[in-house]
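Student: what's the 3D shape of this:
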Amino acid sequence: MFIVKIGGSVLSQSEEIVKDLANYKDFIVVHGSGPQVDKLTKERLGKEPRWVYSVSGVKCRYTDSEVILLHQEVCREQTSKLVELLKTNGMDAIGFAESPIIFAKRKEAIKVIENKKKYILREDQSGKIERIDSESLNSVLSKGKIPVIPPLAIGHNGEPLNVNGDRVCAYLARELGVDTIINLSNIPGFLRNEKVVPEIKLNELEQLRKETRGGMSIKLIGVQEAMNFGVQKFVISSGEIDKPVTSALDGKGTVFLHG
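Tutor: Now for the predicted structure:
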């Protein structure tokens, strides 16, 4: 079994990705939501999406009470589309947007840096993953169905929370003993001097995280968590190429391994 994450930046390529997935069995689909939520934030709320940096340099979305509703809407829509695409291509699938299986603790306050100043940001509706409803997930898998999981969680008080899709993959892998994760994005892999690094070992990750900023930083956190949870192979690759799943499994992109 493997997990494939379809990043929000390549959801427009879902048809080609799913056609490639039809060649495989025993996998779980996780998808992103970022660009779609950004678009609705501008169109519906008339404001720019707010992205902030934690003191450790990790880029994350500030999800207020209005944006979380858009996030829910996007998750429902994109999960439904992927389920229908999978079915159209001969695979039975079930989505977990209406009944999330991820449970998280709401981050009541986060330390961020904006305009070179550090301060505490409150009222964020994002969360730190605590557990996965593995019973529901295994029930679906035992029936030969493909789970489609959005980055949406439930908080301690039943409130919806935004969680990072890369870290969702890591926690799913821990619960199910998955040994391979593919992260498909609009980038060809981890870049150094504008060139893809073909292979990175786990013992190099900590230093890389310290040197990396922006969206790639949170991806590296997801990689590190997943491999510490027992994942043997993690691939960051492009979702915009021919047969992206097959290419990633064959090692195209950046392959993270133990060592």
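
Student: contacts and neighbour counts: CA atoms only from here.
Tutor: Fine.

Student: ok, residue 32 to residue 1 distance?
Tutor: 20 Å (C-alpha to C-alpha, to the nearest Å).

Student: Please name the residues that touch residue 239.
Tutor: 6, 10, 13, 17, 184-187, 245 (C-alpha atoms under 8 Å, 6 or more residues apart in numbering).

Student: before we move on, what about residue 30?
Tutor: Contacts of residue 30 by C-alpha under 8 Å, 6+ apart are 3-6, 148-151, 165, 168-169.

Student: Show me the helices in the stretch 101-250 of the chain, by range?
Tutor: 134-142, 165-176, 202-211, 215-228, 244-249 (DSSP state H, counting those that start in this stretch).

Student: Relative to residue 66, which of these is closest?
Tutor: Closest to residue 66 of the helices of the stretch 101-250 of the chain is helix 165-176 (C-alpha to C-alpha; 20.1 Å).

Student: Might you calculate how far that closest one sits from the centre of the chain?
Tutor: 9 Å (C-alpha atoms, centre = their mean, to the nearest Å).

Student: Which strands or helices does that helix pack on?
Tutor: strand 2-6, strand 27-31, strand 127-132, helix 215-228 (3 or more C-alpha pairs under 8 Å, 6 or more residues apart in numbering; DSSP states H and E).

Student: May I see the buried residues of that helix?
Tutor: 165-175 (16 or more other C-alpha atoms under 10 Å).

Student: Please generate a structure for the following sequence too, so the two can be compared:
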Amino acid sequence: MDGMIVIKCGGSMIDTLSTEFFDSIKKLQSNGLKPIIVHGGGPAINKMLESLQIESEFVNGLRKTTDEVMNVVEMVLSGSITNQLVRGLQANGINAIGITGSDGGLLKAKAIDKEKLGFVGDITAVNETILYNLTSIGLVPVISPIAINNNGDELLNINADTAAAAIAVAVKASKILFVTDVPGVLKNNEIVETATSKEMLSLIDDGTISGGMIPKVKAALHSLEGGMTEAMIVSGQSYLLDGKKIVGTTIRKELEIVN
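Tutor: A predicted model of the protein is given here:
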């Protein structure tokens, strides 16, 4: 839908979102855009698991999610973090509503590998009508990346970057932004301002892009494959969202050569 913009807010940014961030959301709305926020929560989940003395491990960058871990993931993501973001938006004059991906079957998913990863899923469907309806009455949906399986009897933990990309593709968003605690993709300590999908893959292959930036870039590439024209990775402390200038890394599709 024209005017949709998906903003993925990294868990490490939740406690440090600046006034400029909320001002940017208001500017988006005043420019006729309809923001949708998807958030992560890794640091807060880690802290809660540690306090409850529940062991957790990562497999290929994904958190292995046992029954015990899933309960904590749901409590932290859909409870404290969603509510914290909604309160921040409301305090800054933005009408927002918290929703988990399992509400109304917003996000349907299937388990990736129960034996290796437990309750970790890949999204199979997005009920975009829910988001159209919420944004049409001026609400900003704040979504926690927890999905429900196709049978409706099991919750699944979804990587927030991939959830944001799937939602952006489903609602045909005009733009997707991954808001993180770094200013963008860095090469030799300098921001890569623009790059193509192919160039991003090369930077992953040569090790320039590593760690937590890899799933963000891959999710950005997935959104491009799904039909979007560009995706951005930006810092929550340094970007402007006034429809004119955004500081960070812009990733675009390769130009098609027409003979």
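
Student: Would you report the TM-score computed for these chains?
Tutor: Superposed pair, TM-score by TM-score structural alignment, normalised by the length of structure 1: 0.85. Supporting alignment: 240 aligned residues with a C-alpha RMSD of 2.1 Å.

Student: Go through the helices of the stretch 101-250 of structure 1 and pick out the most buried.
Tutor: helix 165-176 (a mean of 22; mean count of other C-alpha atoms under 10 Å).

Student: still on that earlier bit, which of residue 32 and residue 1 of structure 1 has more neighbours?
Tutor: Comparing residue 32 of structure 1 with residue 1 by other C-alpha atoms under 10 Å, the one with more neighbours is residue 32, at 27 against 14.

Student: so who does the more buried one touch?
Tutor: Contacts of residue 32 of structure 1 by C-alpha under 8 Å, 6+ apart are 5-9, 11, 150-151, 165.

Student: re earlier: quick one: closest of the helices of the stretch 101-250 of structure 1 to residue 52 of structure 1.
Tutor: Per C-alpha to C-alpha, nearest to residue 52 of structure 1 of these: helix 215-228, 10.9 Å.

Student: Switch the buried residues of helix 165-176 of structure 1 over to TSV; also include distance to residue 74 of structure 1.
Tutor: Listed next are these as TSV, based on distance: C-alpha to C-alpha, whole Å:
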residue	distance to residue 74 of structure 1
165	14
166	17
167	19
168	17
169	19
170	22
171	22
172	21
173	24
174	26
175	26
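
Student: And residue 197 of structure 1, how close does it get to residue 233 of structure 1?
Tutor: 15 Å.

Student: Show me which of the contacts of residue 30 of structure 1 is closest to residue 227 of structure 1.
Tutor: The closest of the contacts of residue 30 of structure 1, once distances to residue 227 of structure 1 are taken by C-alpha to C-alpha, is residue 169, at 10.9 Å.

Student: Residue 205 of structure 1 corresponds to which position in structure 2?
Tutor: Using TM-score structural alignment, the equivalent of residue 205 of structure 1 in structure 2 is residue 200.

Student: Same check on residue 85 of structure 1?
Tutor: Matched to structure 2 by TM-score structural alignment, residue 85 of structure 1 sits across from residue 88.

Student: hmm, back to that, between residue 197 and residue 233 of structure 1, which is the more surrounded one?
Tutor: The residue with more neighbours, out of residue 197 of structure 1 and residue 233, is residue 233; 20 against 16, by other C-alpha under 10 Å.

Student: still on that earlier bit, identify the residues contacting the match of residue 205 of structure 1.
Tutor: 217, 251.

Student: where's it relative to residue 83 of structure 2, distance?
Tutor: 34 Å.

Student: same thing with residue 13 of structure 2?
Tutor: Taken as C-alpha to C-alpha, the span from residue 13 of structure 2 to residue 83 of structure 2 is 15 Å.

Student: Residue in structure 2 paired with residue 151 of structure 1?
Tutor: Per TM-score structural alignment, residue 151 of structure 1 is aligned with residue 145.

Student: For the helices and strands packed on helix 165-176 of structure 1, give me a markdown table that also has distance to residue 254 of structure 1.
Tutor: Below are those laid out as a markdown table (distance: least, C-alpha to C-alpha, whole Å):
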| stretch | distance to residue 254 of structure 1 |
| --- | --- |
| strand 2-6 | 15 |
| strand 27-31 | 19 |
| strand 127-132 | 26 |
| helix 215-228 | 11 |
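
Student: How far away from the center of its chain is stretch 188-202 of structure 1?
Tutor: The mean C-alpha position of stretch 188-202 of structure 1 is separated from the chain mean by 19 Å, C-alpha atoms, centre = their mean.

Student: Apologies, that question was intended for stretch 228-237 of structure 2.
Tutor: Using C-alpha atoms, centre = their mean, the offset of stretch 228-237 of structure 2 from its chain centre is 11 Å.

Student: That one maps to which residues in structure 1?
Tutor: Using TM-score structural alignment, stretch 228-237 of structure 2 pairs with 231-240 in structure 1.

Student: got the buried residues for that stretch?
Tutor: Within stretch 231-240 of structure 1, judged by 16+ other C-alpha under 10 Å, the buried ones are 231-240.

Student: With stretch 65-74 of structure 1 instead?
Tutor: Result for stretch 65-74 of structure 1 [16+ other C-alpha under 10 Å]: buried residues 67-68, 70-74.

Student: Filter the residues you listed down to the ones in helices?
Tutor: 67-68, 70-74 (DSSP state H).

Student: Not counting stretch 109-129 of structure 2 itself, show me its contacts.
Tutor: Under C-alpha under 8 Å, 6+ apart, the answer for stretch 109-129 of structure 2 is 59, 62-67, 70, 105-108, 147-150, 155-158, 163, 166-167, 170-171.

Student: Go again with 6 Å.
Tutor: Applying C-alpha atoms under 6 Å, 6 or more residues apart in numbering, the set of residues contacting stretch 109-129 of structure 2 from outside is 64-66, 106-108, 147-149, 156-158, 171.

Student: from those, which two are the most distant?
Tutor: 66 and 171 (31.2 Å).

Student: now do the same end-to-end measure for stretch 38-53 of structure 1.
Tutor: Stretch 38-53 of structure 1 end-to-end distance (C-alpha to C-alpha) = 17 Å.

Student: Tell me the buried residues in that stretch?
Tutor: So stretch 38-53 of structure 1, judged by 16+ other C-alpha under 10 Å, has buried residues 38-41, 49, 52-53.

Student: Just those: which are in helices?
Tutor: Short answer: these in helices (DSSP H) are 38-41.

Student: What lines up with residue 168 of structure 1 in structure 2?
Tutor: Aligning on TM-score structural alignment places residue 168 of structure 1 opposite residue 163 in structure 2.
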